[in-house]
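J.: Sequence plus predicted model, see below.
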Amino acid sequence: MELKLQQIMSEEYRVLNALYESLLEQNKYLLSREVFSLDRIVKVIEAKSKDVANLEIERRKITKDRSMREVIKEFKDKELENSYNTIVELLDKLKFQKDTNEMLIKQSLGFTNQMLRAINPGVGAKTYNAFGKSR
């Protein structure tokens, strides 16, 4: 069981690292506004996310839905603990990069909406909300 768990965790680390690289690539495309490359990388990110989910399901079957900290304490294996810690660090980097990319996308969409409103203004009278933005 311990060997199988270590294999799954090393495979999970490999896939998570590839997902992180894909998110960095997505960030590069967001900054350079390469729309067609963004479309391609989204499909890659979705495929890698499915791979991570499948590995997570396998890991949960082995650990019987117990927490990884509990399993690591039970085995008292330093290699397993190191693998777990590196995966946790990588997950933190993944979350930060995902949040950064989402913020860039929202910012870009906000700018696009403002430009569309400027190009095609409404015919009704403008009203302003409490923040001074027009509706």
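T.: The structure has been received and is ready for your questions.
J.: rest of the way, CA atoms for contacts and neighbours
T.: OK.
J.: and the residue most central in space within the chain, what does it touch?
T.: When C-alpha atoms, centre = their mean is applied to the chain, the residue found nearest the centroid is K98 (4.0 Å). Applying C-alpha atoms under 8 Å, 6 or more residues apart in numbering, we find K98 in contact with L23.
J.: Let's see that with 10 Å instead.
T.: The contact partners of K98, taken as C-alpha atoms under 10 Å, 6 or more residues apart in numbering, are Y20, L23, L24, Q26, N27, D92, L104.
J.: Name the secondary structure element that contains it.
T.: Following DSSP states H and E, one finds K98 within helix 78-119.
J.: How about K28?
T.: helix 2-32.
J.: Show me what secondary structure element comes after that helix.
T.: helix 35-63.
J.: list the helices and strands that following helix packs on?
T.: helix 2-32, helix 68-75 (3 or more C-alpha pairs under 10 Å, 6 or more residues apart in numbering; DSSP states H and E).
J.: then this one, side by side with the first:
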Amino acid sequence: MSLELKGIMEKEYSVLQELFKVLVDQNHYLLKRDAFKLDSVVKSLEEKSKTVALLEIKRRKLTSKRPMREIIAEEKDESMKILYDNIVEILGKIRFQRDTNDALIKQGLVFTNQMLRAIAPRNNTSAGTYNSLGKSR
């Protein structure tokens, strides 16, 4: 079990590194507002996410859904512990990058909605007003 688990963890780590790279690329395209390249990133993100999910399912079947910390402590294999720590670290980076990208996407949507409201014809003839938060009504 140990060798098979280690093999799955190594594959998962390499796919997670690729996923992180794709998220960094997505961030660059979001900052540049390059819609066509963002479309290709979405396909790559879906692909990498599916691969990670399949590897996770294999790992859970192999470990009988036991926590990885327990298994790593029992194995006493230093290289497996280092690999596990690397996976945890890259997952933290992925989570942070994903949250950053989500914030950029939301910010872009808010800006677009404000621009659309500003140029859309209004039924009333009164001038636009702003509320206490600085948003137009």
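T.: That came in fine, so what should we check first? Every value quoted in this text rests on a predicted model; they were computed, and no experiment measured them.
J.: equivalent range in the second structure for the helix holding K28 of the first structure?
T.: Helix 2-32 of the first structure corresponds to residues 2-32 in the second structure, going by TM-score structural alignment.
J.: what's the mean gap between the matching stretch and the aligned bit of the first structure?
T.: With mean C-alpha distance after the TM-score superposition for the first structure, stretch 2-32 of the second structure departs from the first structure by a mean of 0.4 Å once superposed.
J.: what do you get for stretch 86-106 of the second structure?
T.: Counting by mean C-alpha distance after the TM-score superposition for the first structure, stretch 86-106 of the second structure comes out at 0.4 Å.
J.: Can you point out the buried residues in that stretch?
T.: I87, I90, L91, K93, I94, Q97, R98, N101 (16 or more other C-alpha atoms under 10 Å).
J.: Could you dump those into CSV with distance to G108 of the second structure added?
T.: Shown next, in CSV, are these (distance: C-alpha to C-alpha, whole Å):
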residue, distance to G108 of the second structure
I87, 31
I90, 27
L91, 26
K93, 23
I94, 21
Q97, 17
R98, 15
N101, 11
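J.: Closest to L3 of the second structure out of these?
T.: For these, the minimum distance to L3 of the second structure (C-alpha to C-alpha) is 16.9 Å, reached by I87.
J.: That closest one contacts S14, correct?
T.: Yes. The pair I87 of the second structure / S14 is scored as a contact, 9.2 Å apart, by C-alpha atoms under 10 Å.
J.: ok, and what's touching stretch 111-122 of the second structure?
T.: By C-alpha under 10 Å, 6+ apart, the surrounding residues in contact with stretch 111-122 of the second structure are I105, K106, Q107, G108, L109, V110, G128, K135, S136, R137.
J.: just the angle between the helix holding K28 of the first structure and helix 68-75, please?
T.: Angle of helix 2-32 of the first structure versus helix 68-75, following axes from the mean of the first three to the mean of the last three C-alpha atoms, to 10 degrees, is 150 degrees.
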